[in-house]
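# Have a look; sequence and predicted model below, questions after that.
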Amino acid sequence: MFPLIAVDRRAALRYVALAGTHPRTLFAATTQPQLAHRIVLTATDPAHVSVATAGRLLVPLLDWFRAGDDRCVGTVVDDEQWALFLADAVAPWTWQLGPLNHDWQLTPDHQRQLVALLAQEDATLDRLVQQIDTVRQGLLAHAAGSTALEEFGAYLGMLQQVIVDRRLTDARRAAAGWSMLIGLAGLAGGLIPGGLAVSLVVGVGVGVLGSLHPRGTDLARHDAEFAKEATLTTAAASVAAAVHQQWIANGALPAGFPPPPTPQPGVRHPGLQFRDDLDTWLAHLPGGIDGGMADHVDRMVSTLMNAADAGAAVAR
């Protein structure tokens, strides 16, 4: 029966909905775990289900794995791919696990438990890092509204705490995690009020990323605090760059007005250096450093950074 359900979206959705109260019928009783995985992925494909439906389907199954009811114990055959499956299932929906997100009506403790599940196995985290495009698409699809920047800050702080703390002992894996975080950080500019089009946001992120010196990447592999600081600095620089582009587009600044700073290559404390450079740039805005335009940028950057600190604390 599973092969037929796996290729029928409606049947998969119905079966997974029923299996939510009895996950063992989906995972532990099958001799082909990969088919069970495929059924869940078909049922929760973001192209075909709403955010709320995905939550109703996925959360009970994730809780079952979290409780230790699966792994390779009590199943008909060993499910050697369960850790990869978890990452594949959650990758489009990581935004819903952010500390300030309420799409799935999860309590903070419940969100922390599900995030801890993803960080429990190296294979799960590796796969999630490899799924950067899917993670990014989910973020861009669901991050919206007046609180999106603050929500993103908490999300990024949580994610970097999980990824950086788990990956710094292995240079290759650390570099992959670093690339994922920087790639996501560059999207922050699209979440400011009246934010830029996605194409412009990606351009801003690439520009900020390009300013980081290779030495910075080496430091990130061996110094968790540097990696976190550099990631948040990239996000803050993306926000400032997006505001600048927004003001150029609406005529609040003349077309030739210099852009804000980007993270300085190779410095040991990119956040502190960026803050100094940003203050210098703010002082040249109309109204000076105490004017309304400077205050707007400062509030956007502070909103992001403060939320990121809170998100990291949640993930510890």
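That came through, no problem.

# Please make it C-alpha for all contacts and neighbour counts, starting now.
OK.

# just checking, next helix/strand downstream of the lengthiest helix in the chain?
Criterion DSSP state H: the longest helix present in the chain is helix 224-250. Remark: after helix 224-250, the chain's next helix or strand is helix 270-283, criterion DSSP states H and E.

# residues of that next one that come out buried?
Going by neighbour count (16 or more other C-alpha atoms under 10 Å), the buried part of helix 270-283 is 270-271, 273-275, 277-279, 281-282.

# got the angle for that helix vs helix 224-250?
Counting by axes from the mean of the first three to the mean of the last three C-alpha atoms, to 10 degrees, helix 270-283 lies at 20 degrees to helix 224-250.

# so where do the helices sit in the stretch 1-150 of the chain?
2-6, 9-19, 24-27, 33-43, 51-66, 82-90, 108-120, 122-130, 132-142, 148-167 (DSSP state H, counting those that start in this stretch).

# quick one, which of the ones you listed is packed in tightest?
helix 148-167 (a mean of 25; mean count of other C-alpha atoms under 10 Å).

# Buried residues of the helix or strand immediately after that helix in the chain, list them for me.
The helix or strand immediately downstream of helix 148-167 is helix 171-185, counting by DSSP H and E. Neighbour counts over helix 171-185 (16+ other C-alpha under 10 Å) mark 173-185 as buried.

# Against that first model, consider the following:
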Amino acid sequence: MHTVSIKNSIWLSFLLLFVTVGVFATGNAEKPVVNGNSLSVLVYIPGVLAGSPPYISMAEGANEFASEHQGVTVKVYEAGFNQAEWEEQLTSLVATGQYDIVLTTNPSLSDISQSIAKKFPNQKFVITDAQLAGNPQIRTYLYNQYEQSYFLGYLAGLVTTSSLPYANSDLKIGFIAAQEFPLLNKQIIPGFLDGAHRVNPNITLDFRVIGNWYDANKAAELALSMIEAKVDVFMTLSGGADQGLFKIAGEKGAYIVFPNTNSYGAVPKMVVGCGIMEQKKLTKEILGDVLQGKVAYGTATTVGIQEGYIDFISADPAYTENLPQSIRTKFDAFMADFHAGKIVYTVPSL
């Protein structure tokens, strides 16, 4: 009996040593996502919240979800405008092992997340406004921004060919972008022009690039130059720099169709249409799936009008006030056909 007890003690000591070494060896290794009521979320904002409706919507959606679910914690991290720093920043955050899931948005985050995933094979990433399939650690959702640009382009076409006070006979619409990236060049810009051409194939596009997401003065300079070149309707995708366009459009007289959020109030009488990208809605649905262990990592989904994540905001009184009935009748009929799947188009590949 005494001999058996010694052997048992030896084996017990060895087992305790093995477990202890294993625990300390893992250190700050990344945490796997668990199916349960506890969830730690890092919302990584590739830029700043101010002036960026999609980023604001993601942060708000995540915080609202946390307030509605006990045990869910959210950290919102604003990465700033220097894209060269994003991978190092996100790597440092993931290395802490504090987050079950990294939730982010931006097409460039696909490549960055793939690089980080190689170093932390248990870390999971969900990225909206991006497209990547095949990586078992990453789930992506791409908003069909060709659709949104298409119907905003159609509205811009109706306005530039109209007799509205600031419309002219040159049939020229404008687009101001912060920076160029594949989604912009391959889908957003083509969609905007394709939609306008549905009204009149002679409409031309004046496209200008600021070079960053914050320089409102540069945006104002570009907008003024474009108005002088007879652009009478603008679309913009410039983050905080949008304020420069708003200022000039209000002072000089030019119309704006705006993507992703309700911005009718940005320039009274001049913002004639707004699209909506349901980032908050999708964010909350994603986190619900994460919490329940339902996320299909390794897959990519495109969501648009038919899925309920892209639409036009017509309920705001400004839409009725800023456009005459003649234009609204044509555009409302077009959107009804769009929702019914009657508008035929081909989304360019990325």
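Received the coordinates, thanks. The structure presented is a predicted model; accordingly, all values stated were derived computationally and were not measured.

# How close are the two chains, by TM-score?
Laid over one another, the chains give 0.29 as their TM-score (TM-score structural alignment, normalised by the length of the first structure), with 152 aligned residues with a C-alpha RMSD of 6.6 Å.

# CSV for the buried residues of helix 270-283 of the first structure, including distance to Gly153 of the first structure?
Below are the buried residues of helix 270-283 of the first structure laid out as CSV (distance: C-alpha to C-alpha, whole Å):
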residue, distance to Gly153 of the first structure
Pro270, 18
Gly271, 15
Gln273, 20
Phe274, 17
Arg275, 17
Asp277, 21
Leu278, 19
Asp279, 21
Trp281, 23
Leu282, 22
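
# now, which of those sits nearest Gln111 of the first structure?
Nearest to Gln111 of the first structure, judged by C-alpha to C-alpha, of these is Gly271 at 28.5 Å.

# Specify which member of the buried residues of helix 171-185 of the first structure is nearest to Gln160 of the first structure.
Leu181 (6.6 Å).

# Tell me how far the closest one lies from Thr233 of the first structure.
According to C-alpha to C-alpha, to the nearest Å, Leu181 of the first structure stands 11 Å off from Thr233 of the first structure.

# What segments of the stretch 1-150 of the second structure are helices?
According to DSSP H, counting those that start in this stretch, the stretch 1-150 of the second structure carries its helices in the segments 2-26, 53-68, 86-95, 109-119, 145-160.

# With the stretch 251-350 of the second structure instead?
Under DSSP H, counting those that start in this stretch, the stretch 251-350 of the second structure gives helices at 279-291, 317-322, 325-339.

# nearest residue to Arg198 of the second structure other than its sequence neighbours?
Closest residue to Arg198 of the second structure apart from its sequence neighbours, by C-alpha to C-alpha, 6 or more residues apart in numbering: Tyr154 at 6.5 Å.

# How much space separates Tyr146 of the second structure from Val72 of the second structure?
Per C-alpha to C-alpha, Tyr146 of the second structure is found 34 Å from Val72 of the second structure.

# Those two: which has the busier surroundings?
Applying other C-alpha atoms under 10 Å to Tyr146 of the second structure and Val72 shows that Tyr146 carries more neighbours, namely 25 against 18.

# quick one: contacts for the residue nearest to Asn63 of the second structure when sequence neighbours are not counted?
Closest residue to Asn63 of the second structure apart from its sequence neighbours, by C-alpha to C-alpha, 6+ apart: Val74 at 6.4 Å. When contacts are counted by C-alpha atoms under 8 Å, 6 or more residues apart in numbering, Val74 of the second structure touches 40-43, 62-63, 66.

# now swap in Lys280 of the second structure and tell me
57-62.

# any idea how far it is from Val159 of the second structure?
30 Å.

# Over to Glu64 of the second structure?
38 Å.

# what's the answer for Leu287 of the second structure, then?
40 Å.

# More neighbours: which of those two?
Val159 (26 against 23).

# hey, which of the helices of the stretch 251-350 of the second structure is tucked in deepest?
Greatest average neighbour count among the helices of the stretch 251-350 of the second structure goes to helix 279-291 (a mean of 20), per mean count of other C-alpha under 10 Å.
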